[in-house]
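In: Below is the structure, and that's it, no one-letter string:
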């Protein structure tokens, strides 16, 4: 009997030891599951393609440099119960992320987003170059002419100049450049419509397209927010009385690659569709991407009778109602500075 009791005691002690070991292992597993991964660098970006298995997703994370055993990560994700809900996309392991947090990102679709910036005043050629330089943006525009591109965007027959709102756009890896342009186009549509809806009833413009053209000129003429409504007023006043706009940026745009940084008198005298010194009215198309401030300024110019302005040399402009006043301002701010 004593021998039986001794044997039973040994068995109980062994079971207790195994339970303790199992508890310790479980505690260690729980700690690992919630503990930040020791990343040597961040972010570590990896892609989960459509239809990927949990195992391949774990392998992709490890291949990107996440310092964990792929098999252990796989089982951790699988045993959580959330693994079947992972979504395709690009994800990043960042400082403080645990195996559990990584899985949450994949389940919630918290993708790692790249960014690209389109700047106020850019031509479409500059927009194309910016998009082509993005490593993780799928390139589809290279073989398309401007006309073909606009047809794919649903605007056949329109120039791409000025059609895309200048802003910073975030995108997941693999998005196409055409899809991003569509986002920028829709953003410009919204901004233009808002400006048009709030326009001055006396504005000498017939369509939102006219407003876009005028805003693009304002954008190129000044980078000073306080001057934008006054610059817009000058051009609105000229349009109202049938005076030519006589603005250098339209001429420069018309010269294209022929412009070498020096606008000459012959350039102002040579007629062309964008020469606002030889032709009346607005140019055939916008000449640049106008920002929100320029759109709003063009829609509601300042209350001013000014017909002229000249740069002071400090980023601001001097505005005049008469040619004689303007000539004095030119003498003061430009000709005197060249002596």
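Out: Happy to help now that I have it. As the structure is a computational prediction, the values presented were derived from the model and not from experiment. Numbering: from 1, shown residues only.
In: C-alpha only now, for contacts and for neighbours.
Out: OK.
In: If you count residues, where's the longest helix of this structure?
Out: In the chain, with assignment by DSSP state H, the single longest helix is helix 2-34.
In: Would you mark the buried spots in that helix?
Out: residue 33 (16 or more other Cα atoms under 10 Å).
In: cool, and stretch 69-82?
Out: Within stretch 69-82, the residues scored as buried using 16+ other Cα under 10 Å are 70, 73, 74, 76, 77.
In: From the rest of the structure, what touches it?
Out: Stretch 69-82 is contacted by residues 33, 54, 55, 58, 59, 62, 83, 99, 100, 103, 107 when judged by Cα atoms under 8 Å, 6 or more residues apart in numbering.
In: Check it against this one:
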């Protein structure tokens, strides 16, 4: 009887110690990590679970690493396969919540905004300056980039949709270019399929060129369709488009902020004061509104417009009205 009581006492004490140990272990898993503000942590590519929890403990973010190592042994389904990348640890997270985050798809991402009306050269410079973006195209020519994107037959200007794209550390500039190219192809296809029937345009690419001219002429939402209408009517009448942005684009690095009469007479493939019809390629990246204006130009009878100096334009029906507007808004300013 005494032996039985002694064994019972041993069992009870052992159970109590086991329960206390289990409770302590659980408290280590659920206790908050030791940070006072959001902290960026990067899981290196190929790092093991034990290496990561050991590193977190060495940085004093975790109070210990044994609790998570034990969890991985006794309940391997409770710990995720860690994902390489940057993660944002937040105050108040438990050790278990932190390690769950490191195995999730909540990788820190960064925004990159490509403005409407920018050129491909400007886009390349923006990509080159983007933090934590792997630079794979830096030494490539424009033609090599298009070949890498599986479009060796295309000129790059205008082929990328201006928008905000997100990337994470380890992404490359070519990843952004692929997304923007696919997006423009989709937007252009949709615009062309829904186009007006009476356009003086022969292809979706010509619509893209037209949209780039509209984009470069105005940033005023209410004017894009009207400018598209002017360009449509001028093409129908066999008039030259005579749009200054094409002159500037054709001048390239020679442009220093002003256009002279000599510049207007300079023969370049893009100078619509010299050439008839559209230039050979887009001159910028048009947004959705400019694409819409190119395929749905506003009806009317205006053939000219001049900048008023406030971001908008004055539209005229004939040359006499236009010359009067030029004197009012340009010569007298």
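Out: Nice, I can see it. Quick caveat: nothing in here was measured; it's all calculated off a predicted structure.
In: so which of the buried residues of stretch 69-82 of structure 1 comes closest to residue 199 of structure 1?
Out: Comparing the buried residues of stretch 69-82 of structure 1 against residue 199 of structure 1 with Cα to Cα places residue 77 closest, at 56.0 Å.
In: Let me know the angle separating the helix or strand containing that closest one from helix 2-34.
Out: Assessed by DSSP states H and E, residue 77 of structure 1 sits inside helix 70-80. If you take axes from the mean of the first three to the mean of the last three Cα atoms, to 10 degrees, helix 70-80 of structure 1 sits at 100 degrees to helix 2-34.
In: Just list the residues touching the spatially most central residue of structure 2, thanks.
Out: By Cα atoms, centre = their mean, structure 2 has its centre lying nearest to residue 165, at 2.2 Å. With contact taken as Cα under 8 Å, 6+ apart, residue 165 of structure 2 is in contact with 111, 112, 113, 176.
In: Apply 6 Å and report the result again.
Out: Residue 165 of structure 2 sits next to 111, 112 when contact means Cα atoms under 6 Å, 6 or more residues apart in numbering.
In: How about the secondary structure of it?
Out: strand (DSSP: H, G, I helix; E, B strand; the rest coil).
In: Tell me the residue in structure 1 aligned with it.
Out: Aligned by TM-score structural alignment, residue 165 of structure 2 pairs with residue 169 of structure 1.
In: before we move on, back to that, summarise which helices and strands the longest helix of structure 1 is packed against.
Out: helix 99-108 (3 or more Cα pairs under 6 Å, 6 or more residues apart in numbering; DSSP states H and E).
In: what's the angle from the helix it packs on to helix 70-80?
Out: Direction vectors for helix 99-108 of structure 1 and helix 70-80, defined by the same axes, to 10 degrees, enclose an angle of 60 degrees.
In: For the next helix or strand after helix 99-108 of structure 1, give me every contacting residue.
Out: Downstream of helix 99-108 of structure 1, the first helix or strand assigned by DSSP H and E is strand 113-117. Residues from elsewhere that reach strand 113-117 of structure 1, judged by Cα under 6 Å, 6+ apart: 167, 168, 169, 170, 171, 172.
In: Buried among those residues? Need that as a selection in PyMOL.
Out: Buried residues within the contacts of strand 113-117 of structure 1, by 16+ other Cα under 10 Å, are selected in PyMOL with:
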select buried, resi 167+171+172
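In: Tell me the one of the contacts of strand 113-117 of structure 1 nearest residue 283 of structure 1?
Out: Of all the contacts of strand 113-117 of structure 1, residue 283 of structure 1 sits closest to residue 167, with 24.3 Å by Cα to Cα.
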